[in-house]
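Enquirer: Just to be clear, the model below is a prediction. Sequence and coordinates:
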Amino acid sequence: MEQSVIQVYKNANSARAPTINLSPELTSQDLCNPSLIQAAQELFKADGALVINQLFSVELIDTLYAAFKQQYAAYFNDQNYDRVLNVGHKRKMLTVAVQDPFNDPQLYGNPLLLHLLRGLLGDGFVLGSFGAVIALPGAEAQHIHRDHPPLFEDETLDPQLPSFAVTLVVPLIDLTEATGSTRVWKKSHRVPQSQDLAMAASSVPFVQRGGCYLMDYQLLHGGTANLSQQVRPILYIVYYRSWFQEVVNYEQQARVLIAPQEYTKIPKAYQFLFSRQRELFVSQPSIEQYHNNLTSCQREITSHIEFNQLTTQEQAQRLGELAKIALAQYGLKQARLQLVRHGDNTVFKVVTSDLPLAQSNQNSYQPNHFCLRIHRANYLSPEAIASELLWLRSLSQNTSLAIPEPIPTTTGELCTTVQHPDVPEARTCSLTRWLVGESPRFNPSSLEAIGRLLGQLHHYAQQWQPPPHFTRPQWHWQGLFETYAGYSNQGATLWAQVPQDYVVLFGAVSDRIKSIMNALPETPEQWGLIHGDFWLGNLLVSEQQVSRQNYGMIDFADCGWGYWGYDVARLLSDWGTKPDFKSYLDQVLSGYTTIRAFPEAQLPMIPYFIAAQHVSFALWRIHRAQDHPDFRATLVADLKTAAVEVKQILALFEG
């Protein structure tokens, strides 16, 4: 992260609130920089107010503004409404339904924002209220006030406490002297309420679209007059400490309005923000209907939350029931299921004689045995999963490689999507033939044969012409560290979940990979359809094949477009810091180059690709820990191991 893209103004000698100016070029990873977070926390703790410019994209704010006008224009009149609070002359406060486009982690879960709030409010903080204040044209200046009374009868105690609630204010229009803004008295959260009159010096932040300001819940403030002919809407989101309970402000409306179907759209990494909303969930997202069907809505949301808290065995049992529904789509109703693994995907061995034997590579498959994969929810689309299976079908039909052959459903589809009442999301499932063999032990003498196998896979991939609707992830820098970071579809916001101890190290690797990959062209000589997870655990060899070193390949779940060397790096990632690494790499390439040339430009990049994989897997574990008990149990140790490996690799190859 370049220092020039961030400007910090303490404004220590004036009444102006401290201000941080960001650059729109900053990535979500940059926003997690510990120095930036620490500076923001210190400024807010001291002054109780903080302006952050360009925290959000202008496009996001304009989208929110257009939706706000469409959904809430009925309140742009100077009259009284049910469940809308009058908070001053021509000034109204209403609850905004958390639905498209307001149900967006970019708004309420910005990476810098979450790290800042975690330091201010502690672990377990929640989103306590979500709404808007509308200042109509001609609105007079609002009364000066604090948003919450003292917590203690002895008013001298409150100013000594850390923040118990923080308000985020996001203007939906540019705030000018004409439209008005909010007048704030910085440091007033450190002054007993009986001394309010002594707080003379104040300032008004005129924030442009994309900017925001934060206020301690006990900061003195008041909306200024709206002298324009334009309605002035500002969004507010208030975050609470885990123990704080609001006792004022919401006599007429709900603190948060969110429907069950909207809650399920929230990425799991952000659902903790809405942990209190089971008491407020609604079956309809409109203000008028928020009291209806509360019991059924609670039940629906609870099922989602409960599934994530089940043990691994309990989750697998429920998915086993879903597997039976999926097998019916293949015409299999009497098959025997055996759980193989409940990890990233859930895998069952299926034993049945109801399907025909393989027509080719018969010796590679175990007769009457199949592999049913239940693909994890909220990641790859059914179209992307079907594309993986198209690739497997082409490999099994047109090469001698031992590959899991896809089995179509009774209607000819390569995958099927099914539901079960005890599993919260619909799941895409696929069925393939069961390859014979076990994963081989590491043996340097086998590396040449494995390199030859990888060369065969890449050789066919370079010649293969995918159909027009073929879609798979791209494993360039954006795919690894942004779009699909953590092998998720939440890459843009996943960095906010990275523990502070690892942000700098992981970010440095990301920056290095960005520089490397941006310099590599995505030409057929350098780039193509790769396996994505080519390691010994995804190779199979049977007792009969050991002497011939004939290997099968499984688990193409991460296949996508990437650099050819990335597969080589994955194969050797467990030995990147070993003294014999160079020898191992030479042996792999010795076999690989008997089939096709290896791009020389990528040779010096292999160690960096390995470092990238360690960080990518760490992000993946952080993501999966949100909903999988096994990942939660080992996350702390896994992150420590990843950090050690990355540091050692960088030390070896950078000196």
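Expert: Sure, I can see it.
Enquirer: Going by C-alpha atoms from here, please, whenever you check contacts or count neighbours.
Expert: Noted.
Enquirer: Could you say which helix or strand holds residue 419?
Expert: Assigned by DSSP states H and E, residue 419 belongs to strand 416-420.
Enquirer: Buried ones in that strand, by neighbour count?
Expert: Neighbour counts using 16 or more other CA atoms under 10 Å place 416, 418, 419, 420 of strand 416-420 among the buried residues.
Enquirer: same check, this time on stretch 376-393
Expert: Buried residues in stretch 376-393, counted by 16+ other CA under 10 Å: 376, 380, 382-393.
Enquirer: Which elements pack onto the lengthiest strand in the chain?
Expert: Longest strand in the chain, counting residues (DSSP state E): strand 423-435. Packing partners of strand 423-435 (3 or more CA pairs under 8 Å, 6 or more residues apart in numbering; DSSP states H and E): helix 294-309, helix 312-328, strand 365-374, strand 406-407, strand 416-420.
Enquirer: Could you tell me the angle between the direction of the longest one and that of strand 416-420?
Expert: What that stands for is helix 312-328. Calculated by axes from the mean of the first three to the mean of the last three CA atoms, to 10 degrees, helix 312-328 forms an angle of 130 degrees with strand 416-420.
Enquirer: Give me the residues contacting the following helix or strand past helix 312-328.
Expert: Of the helices and strands lying after helix 312-328 in sequence (DSSP H and E), the nearest is strand 336-342. Residues outside strand 336-342 that contact it (CA atoms under 8 Å, 6 or more residues apart in numbering): 312, 316, 320, 346, 347, 348, 349, 350, 351, 352.
Enquirer: Just the ones of these in helices?
Expert: Among the contacts of strand 336-342, the members falling in helices (DSSP state H) are 312, 316, 320.
Enquirer: Now do the longest helix seen in the chain against helix 312-328: the angle between them, please.
Expert: In the chain, with assignment by DSSP H, the single longest helix is helix 629-654. Per the same axes, to 10 degrees, the angle that helix 629-654 makes with helix 312-328 is 100 degrees.
Enquirer: then this one, side by side with the first:
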Amino acid sequence: MMDGSDIPLEELLGHLNGLANDALSLWDLPAGASARLINVSENATYLVEAPGGHRSVLRVHREGYHTRRAIECELAWIDALGAEGVVTTPGYFIGRDGSPIQEAKAPGLSVPRFMVLFQFVEGEAPDESGDIGDRFEQLGAIAARCHVHAMSWTKPEPFERLTWDVDAVFGANPTWGNWRDAPEVTPEVRAILEEVETTIRARLAAYGKAPDRYNLIHADMRLANLLVDETGTRLIDFDDCGHGWFMYDFAAAISFIEDDPRIPDFKSAWIRGYQSVRPLGDACLAEIDTFIMLRRMALLAWIGSHIEAPEPQALAAGFAATTARLGQEWMDRSP
């Protein structure tokens, strides 16, 4: 479940709604401000509105997903990317106590929750149903600029963020759970996916974690996290940023649509955009499809461990079988 508890989702969201609205007093907001739920995933996200036109976005963190220090490190990278002109990132509000990270507990919840109030970002996410090859080219260039920055940035110490490697997906304590526990993992599906996991492990062990391949990444750089208007493009939602392979950022960009027939075109566009900023070696290009399968397996696990939320429920039907089909096709064409 999204908070690691046994509270049914509807009841949990009732508690979180009360928490979100009561917590608004922790910031210096206009009178009459109120919070309305707009998204539930790892976190609960609220649109905050007040008379006079104020809008902001409140992120109420999932229980146990990040420590305070990890959130501090996320905000530090957001600040650095924006300050150094790498990409436009969302600002955030400082609480009345001088901290951007607030903590509060609601009746009915066992532990306090961390919260961050972000500035509202104008713009719309690109329409994914139309011709979006140019958007993937833009996404590739943004990813490359972030990667170049990550390699040169002096990270605050101690630096604490999630890790998106093989162990995080397939290890003894996987971040998003065990893919074998996901819906519709039949014996036939499992047999194929066991082989897929073994192949991914072998290929990425050979690929390695050199710092020009594996460093700080956004890890959720989908078109949905790009907001575009006449003033430019902004990159939002750094909640999953952490250490991982650079090529994983393309795999994350096509999350949940890995079987879309346009994927080869999207991949070519993303690589073209990326290489306009930073060259990619043959080894990196050869393993992009491996990262697509690593991400797809992680998403299968995510659906299983978040099945009470609406989005995983909507995605669950057929997801395991499609993952197995994609995995078999990938193994068949892999050298």
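Expert: Perfect, thanks for sending it. Note that the structure is a prediction, hence the values are computed from the model and not measured.
Enquirer: After superposing, what score do the chains get?
Expert: In this superposition the chains share a TM-score of 0.86, using TM-score structural alignment, normalised by the length of the second structure; 324 aligned residues with a CA RMSD of 2.7 Å.
Enquirer: related to what we said a few turns ago, which of the contacts of strand 336-342 of the first structure has the most neighbours?
Expert: When these are compared by neighbour count (other CA atoms under 10 Å), residue 347 ends up highest, at 25 neighbours.
Enquirer: aligned partner of it in the second structure?
Expert: Using TM-score structural alignment as the criterion, residue 347 of the first structure maps onto residue 45 of the second structure.
Enquirer: Pull the contacting residues for that match.
Expert: Each residue near residue 45 of the second structure by CA under 8 Å, 6+ apart is listed here: 37, 38, 39, 57, 58, 59, 60.
Enquirer: What is the burial count for residue 98 of the second structure?
Expert: Per other CA under 10 Å, the neighbour tally for residue 98 of the second structure reads 10.
Enquirer: Find the residue closest to the match of residue 347 of the first structure in space, skipping its chain neighbours.
Expert: Take residue 45 of the second structure and drop its neighbours on the chain: the residue closest to it by CA to CA, 6 or more residues apart in numbering is residue 59, 4.7 Å away.
Enquirer: What is the aligned counterpart of that neighbour in the first structure?
Expert: Looks like residue 59 of the second structure aligns to residue 373 there (TM-score structural alignment).
Enquirer: ok, its match to residue 415 of the first structure distance?
Expert: Noted for residue 373 of the first structure: a distance of 10 Å to residue 415 of the first structure, by CA to CA, to the nearest Å.
Enquirer: Need the overlap of contacts for those two.
Expert: Counting by CA under 8 Å, 6+ apart, the common neighbours of residue 373 of the first structure and residue 415 are 429, 430, 431.
Enquirer: ok, so of those residues, who is nearest residue 492 of the first structure?
Expert: Nearest to residue 492 of the first structure out of those is residue 429 (CA to CA; 26.7 Å).
Enquirer: what's around the equivalent of the closest one over in the second structure, how many residues?
Expert: Taking TM-score structural alignment for the superposition, residue 429 of the first structure sits opposite residue 115 in the second structure. Neighbour count for residue 115 of the second structure, taken as other CA under 10 Å: 23.
Enquirer: about what we covered before: please tell me how far the residue nearest to residue 45 of the second structure sits from residue 310 of the second structure.
Expert: Distance of residue 59 of the second structure to residue 310 of the second structure, computed by CA to CA: 18 Å.
Enquirer: what about the two, which has more around it?
Expert: More neighbours surround residue 59 than the other of residue 59 of the second structure and residue 310, with 22 against 13 (other CA under 10 Å).
Enquirer: In contact with that one, which residues?
Expert: Listed by CA under 8 Å, 6+ apart, the contact set of residue 59 of the second structure reads 43, 44, 45, 46, 115, 116, 117, 118.
Enquirer: For residue 149 of the second structure, which three-state class applies?
Expert: helix (DSSP: H, G, I helix; E, B strand; the rest coil).
Enquirer: Tell me the residue in the first structure aligned with it.
Expert: Under the alignment (TM-score structural alignment), residue 149 of the second structure maps onto residue 460 of the first structure.
Enquirer: separation between that match and residue 131 of the first structure?
Expert: From residue 460 of the first structure across to residue 131 of the first structure, the span is 55 Å (CA to CA).
Enquirer: Mind checking which of the two has more residues around it?
Expert: Between residue 460 of the first structure and residue 131, counted using other CA under 10 Å, the more crowded position is residue 131 (20 against 15).
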